[in-house]
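[1] turn this into a model:
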Amino acid sequence: MRKTIFLGVFLATFISCKTLKNQDKTKTEFATLAPVSDAMMENSVIYEANIRNYSQEGTFNAFAKDIPELKKLGVKIVWLMPVYPISMKNRKATGDLSVEDIQDPEERKKYLGSYYAISDYTAINPDLGTMEDFQNLVNTAHENGMYVILDWVANHTGWDHKWITEHPEYYHKNAKGEVTDPLNPETGESWGWTDVAHLDYTSKVLYEPMKNEMLYWVKEHNIDGFRCDVADNVPTEFWQFAVPKLKEVKPVFMLMESNKAYLFNGIFDMGYGWNAHHLMNDIAKGEKTVADWDALMVKQESDYKKEDIWMNFTSNHDENAWNGSEYERMGDAAEAFAALTYVMPGMPLIYTGQEYDFERRLKFFEKDEISHEKGKMFGIYEKLGVLKNTNEALNGGKHPADYNRIATSMDKNILAFAREKDGEKVIFVANLTKDTQTFTLPVEGTYTNYITGEKVQLAPGQEHKFDPWQYWVLTK
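    Modelled structure (predicted):
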């Protein structure tokens, strides 16, 4: 009997040690990649991955298979829209209706809810795959020289989150003591985000647990940073507390959904280029001109520091879902503005489907697969990605290349500027109107139209005739 017991204990200990060894092996089997650095930020392209709608399967594994395709586009940072389980309670079916409003049970099944109504910060949405599948995606990205950042929603949780019952002190409450959805602080009215419960950072009791949830992904899954949803709705003091803790583990890249200057300052590396984006939309509609663009560039230079990085985009998940695709908003100007996002100071973003000329809005609360047919834009993004990755004149990080406006004879309609650094030079010239423009450009020499490969000979006083939305990216 004693021998049997001893043998049982020995086997149990052996198995336990083996299991622990395997667990340790799993934890340390990360693909190696140089840490996040200032140098990496200078020439990166960022890709926003809507996993649900990226493929027919809508899974991590299906997306991971295409990571080599993204590498062709010069992508160095993959931003994953929230990967966590989605709350069932108050789940939205449309912008105005919840699943509770849908009577037909079969109809209800197609409404998968908002990625941003999170029920557990440290788990994986089973619709997308398993934790092992997620880790495979991260490792595959790292093996291809790409960094992975997670979408982080610190402002609110889904109504199914355990904190609702276990820690009600973490949430905003109304006069009746009821947890509320996020409210406009100026009016007290709901933003309409009724599928989420508003977190309260007033007492700071939430700081430590929220920081720990973020740390989990850095420590246990080797992710490289976060895109922080409505970052300016969360107290700055929280970010000042949490971000240094993340950086104690490894360097991380921090993107804020905000353009507030005070949130840079060593907290966030990159902000949303909302001002430039909205101006692009307005110019495309004929409501603003190149003069407004010049004014914006002057204002940003005075309002922000040189090391503040902007994410430049013609679309993202919010713009696509609620305001329309870039083709809906910009029409024939979409390609010219896409090129502008690469050559202007900052980092260009590609949102899921843009590389495949996807022309419609993606449904936000249900499955809505993009097409994967390569048309014009894949080649355009591929060329621009190579140029961004390799030409220091397009550096757009904390040590950006110079931006020098070039005056033309039609400055209200023609945008021309040079980017220069360490002897490298790229010139951008674009007709930002719906009409044909004739103008002169005070530049001389022989250049290459980088997009077409054609030689361009420039001489002082030479007239140029540009079709609507025609552009040049000129290299030596």
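[2] drop to CA atoms for contacts and neighbour counts, all remaining ones
    Fine.
[3] what ranges do the strands span in the stretch 51-200 of the chain?
    Here the stretch 51-200 of the chain has its strands, by DSSP state E, counting those that start in this stretch, at 75-80, 147-152, 156-158, 196-198.
[4] and those strands as a markdown table, adding distance to residue 421 and mean neighbour count?
    Formatted as a markdown table, these follow (distance: least, Cα to Cα, whole Å; neighbours: other Cα atoms under 10 Å):
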| stretch | distance to residue 421 | mean neighbour count |
| --- | --- | --- |
| strand 75-80 | 21 | 24 |
| strand 147-152 | 25 | 24 |
| strand 156-158 | 43 | 27 |
| strand 196-198 | 46 | 25 |
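[5] what's the next secondary structure element after the helix or strand that contains residue 255?
    Using DSSP states H and E, residue 255 falls within strand 253-256. For strand 253-256, the following helix or strand on the C-terminal side (DSSP H and E) is strand 270-272.
[6] and the gap between residue 448 and residue 425?
    Residue 448 sits 12 Å away from residue 425, taking Cα to Cα, to the nearest Å as the criterion.
[7] which residues do those two both contact?
    Counting by Cα atoms under 8 Å, 6 or more residues apart in numbering, the contacts common to residue 448 and residue 425 are 475, 476.
[8] residue 470: which of the strands of the stretch 51-200 of the chain is closest?
    strand 75-80 (25.4 Å; Cα to Cα).
[9] by how many degrees do the closest one and strand 147-152 diverge?
    Angle, strand 75-80 to strand 147-152, by axes from the mean of the first three to the mean of the last three Cα atoms, to 10 degrees: 30 degrees.
[10] how about this one, so we can line them up?
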Amino acid sequence: MRPGLIALLLVLLAACSTQPADDSYQPEPYVKLQHPEWSKNAAIYELNTRQFTEEGTFDAAREHLPRLKALGTDIIWLMPIHEIGEKNRKGTLGSPYAVKDFYSVNPEFGTLEDLKEFVDEAHDMDMYVILDWVANHTAWDNVMVDENPDWFERDWKGQYRPTPWFDWADIIDLDYSRPEVREYMTDALKYWVEEADVDGYRADAAGLVPLDFWNNARRELDEIKPVFMLAEWDWRDLHAEAFDMTYAWSWNDAAHAATQGEGLGQLFTYYAWNEGAYPKDAMRMTYVSNHDLNAWEATQFERFGEGLEAAIVLSVIGDGMPLIYSGQEAGNKKRLEFFEKDPIEWREHEIGDLYQTLLALMKNNSALWHGRWGATMTQLGNTSPNEVFSFVRENHQDKVVVAINFSNKKQEVEFTESLVDGDYRTLFGGERVSLKAGSGITLAPWGYQVFVR
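    Next up is the predicted model:
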């Protein structure tokens, strides 16, 4: 490169990096979207309509809304509501993620009017409803196949192509290089916000769809009303303009490792990465179960064993928006069938009581709120650092100290830093305690304590 050109580039770079001399300069925020105000201290509940009741309908699920509200639910995520394809269907009833018509309502669940009544009643209780949206693919007999066969991707043989490498033989992929596909899907997303007054979407396999599609779709949806968008993906850049929240897949893996005797290293790595790589205003969804985990891998009891309650406490009190999957609060012990009818057996259970207590604290303690509204977790030193995970979340108004024993042995532990200093009440029991560096507590195997100021 010629010396003169190098000098010119240096001048241009200096000019680009020059900031105003006054204090008015503010860097452009990485997260440009505005989260709905009502999401700041929300909990999300995934509702599997097919298995939620014996009837498997919106009307029957609507009867549970007061119970979900009392549990602490703010956002109800309905698994896909659309008519299911018949060609290459799996099982008797098929997968809700093999959509036949994005403008339809699955008659198994009810009618459009039934859906509207569900949404309206949820709104009357100050809850919000988001729909599961399957943008990446459709059923083989989706209405678009006959009308627009060139809207779909093809394999090397020129045939319709399911998503490669996965066992998704009941679906075929859309081709987002075509503007017509983007327009169709954006219009369909807008339809349900306008017609049924839903409050946003959970985007299935969000990272398999181009990011600029989601960015534009979010802008167009927000022009109708403020929406909430959840991505089934774990990628920082989805937060900038499209999604309020992403899956914390690696959190679930780390919590699972901690309950299997593998130590706390993965949890430390997750929180280090989450704080360092993700913007402050990004929301992450923390969970011990969801429809995929429950159906294909393990129930909450199988996955976390005796450490289940410890993992639940961290999912709610740590950084992130907690998810409850249908039946967790009832202590559901079965892997719910995915392609057949398999209703949940509802009962009172201690897991539901635990969630209710934790969610009430999360809503009322501003240090535990999400994104820019909440306080960052700060690691709190203790004398059993390989077994006890302890941290503080604190802002100008509220403070919470948490200690969780991720081991099968009783731990006599002392806090080693003055960050803990203060007067608190215990969340479980309500006793008044004073803590300071050197204070000791006893944690039962897989036990936990939460101190609230």
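[11] hmm, back to that, in structure 2, what range does the strand holding residue 255 of structure 1 match?
    Residues 228-231 of structure 2 are where strand 253-256 of structure 1 lands when matched by TM-score structural alignment.
[12] how about the strands of the stretch 51-200 of structure 1, which one is nearest residue 68 of structure 1?
    Nearest to residue 68 of structure 1, of the strands of the stretch 51-200 of structure 1 and by Cα to Cα, is strand 75-80 at 9.7 Å.
[13] contacting residues around the closest one?
    44-51, 141, 145-151, 226-227, 385.
[14] what is the neighbour count of residue 349 of structure 2?
    By the measure other Cα atoms under 10 Å, the count of residues near residue 349 of structure 2 is 13.
[15] excluding chain neighbours, what is closest to it?
    In this structure, residue 349 of structure 2 finds its nearest non-sequential neighbour in residue 330, 5.2 Å apart by Cα to Cα, 6 or more residues apart in numbering.
[16] can you check residue 326 of structure 2 too?
    Computed as Cα to Cα, 6+ apart, the closest residue to residue 326 of structure 2 that is not its neighbour in sequence is residue 47, at 5.4 Å.
[17] distance check, the equivalent of that neighbour over in structure 1 against residue 58 of structure 1.
    Taking TM-score structural alignment, residue 47 of structure 2 has residue 49 as its aligned residue in structure 1. Counting by Cα to Cα, the separation of residue 49 of structure 1 from residue 58 of structure 1 is 11 Å.
[18] what about residue 400 of structure 2, which helix or strand?
    Element membership of residue 400 of structure 2, judged by DSSP H and E, is strand 399-405.
[19] hmm, who's touching that strand?
    310, 314, 365, 367, 387-394, 411, 420, 443-453.
[20] now, the residues you listed that are in strands?
    Members of the contacts of strand 399-405 of structure 2 lying in strands (criterion: DSSP state E): 388-394, 411, 443, 448-452.
[21] now the two most distant members of the residues you listed.
    Farthest apart among those by Cα to Cα are 394 and 411. That separation is 25.0 Å.
[22] re the thing from before, the strands of the stretch 51-200 of structure 1: which one's closest to residue 369 of structure 1?
    strand 75-80 (16.2 Å).
[23] show me how far that closest one is from its chain's centre.
    Centroid separation for strand 75-80 of structure 1 versus its chain: 7 Å, with Cα atoms, centre = their mean, to the nearest Å.
[24] residues in structure 2 aligned with stretch 159-179 of structure 1?
    Counting by TM-score structural alignment, stretch 159-179 of structure 1 corresponds to residues 140-160.
[25] what residues sit buried inside that stretch?
    For stretch 140-160 of structure 2, the neighbour count (16 or more other Cα atoms under 10 Å) marks 140, 141, 142, 143, 144, 145, 151, 152, 153, 154, 160 as buried.
[26] what sits up against that stretch?
    For stretch 140-160 of structure 2, contacts defined as Cα under 8 Å, 6+ apart pick out 85-88, 98-101, 161, 170-175, 178, 180-181.
[27] distance from the strand or helix carrying residue 446 of structure 1 to structure 2 after superposition?
    Following DSSP H and E, one finds residue 446 of structure 1 within strand 445-449. Strand 445-449 of structure 1, aligned to structure 2 and superposed, deviates on average by 3.0 Å (mean Cα distance after the TM-score superposition for structure 1).
[28] tell me what whichever helix or strand comes after that strand is packed against?
    Using DSSP H and E, the next helix or strand after strand 445-449 of structure 1 towards the C-terminus is strand 455-458. Judged by 3 or more Cα pairs under 8 Å, 6 or more residues apart in numbering; DSSP states H and E, strand 455-458 of structure 1 is in contact with strand 445-449.
[29] for the residue nearest the centre of structure 2, which three-state class applies?
    The centre of structure 2 sits closest to residue 285, judged by Cα atoms, centre = their mean, with a distance of 3.0 Å. Put simply, residue 285 of structure 2 is strand when judged by DSSP: H, G, I helix; E, B strand; the rest coil.
[30] verify the stated contact: it with residue 250.
    No: contact between residue 285 of structure 2 and residue 250 fails when scored by Cα atoms under 8 Å: they sit 10.6 Å apart.
[31] follow-up on the earlier one: mean shift of the match of strand 253-256 of structure 1 relative to structure 1?
    Stretch 228-231 of structure 2 sits 0.4 Å off on average (mean Cα distance after the TM-score superposition for structure 1).
[32] neighbours of residue 438 of structure 2, how many?
    For residue 438 of structure 2, using other Cα under 10 Å, the count is 16.
[33] wait, what's in contact with the counterpart of residue 93 of structure 2 in structure 1?
    Matched by TM-score structural alignment, residue 93 of structure 2 corresponds to residue 112 in structure 1. Taking Cα under 8 Å, 6+ apart, we find residue 112 of structure 1 in contact with 86, 91, 93, 365, 366, 367.
[34] one more time with 10 Å, if that's ok
    By Cα atoms under 10 Å, 6 or more residues apart in numbering, the residues touching residue 112 of structure 1 are 52, 86-88, 91-93, 99, 127, 364-367.
[35] just the helices from the stretch 301-450 of structure 1, written as ranges.
    Along the stretch 301-450 of structure 1, the segments classed as helices by DSSP state H, counting those that start in this stretch run 317-318, 326-330, 334-343, 376-390.
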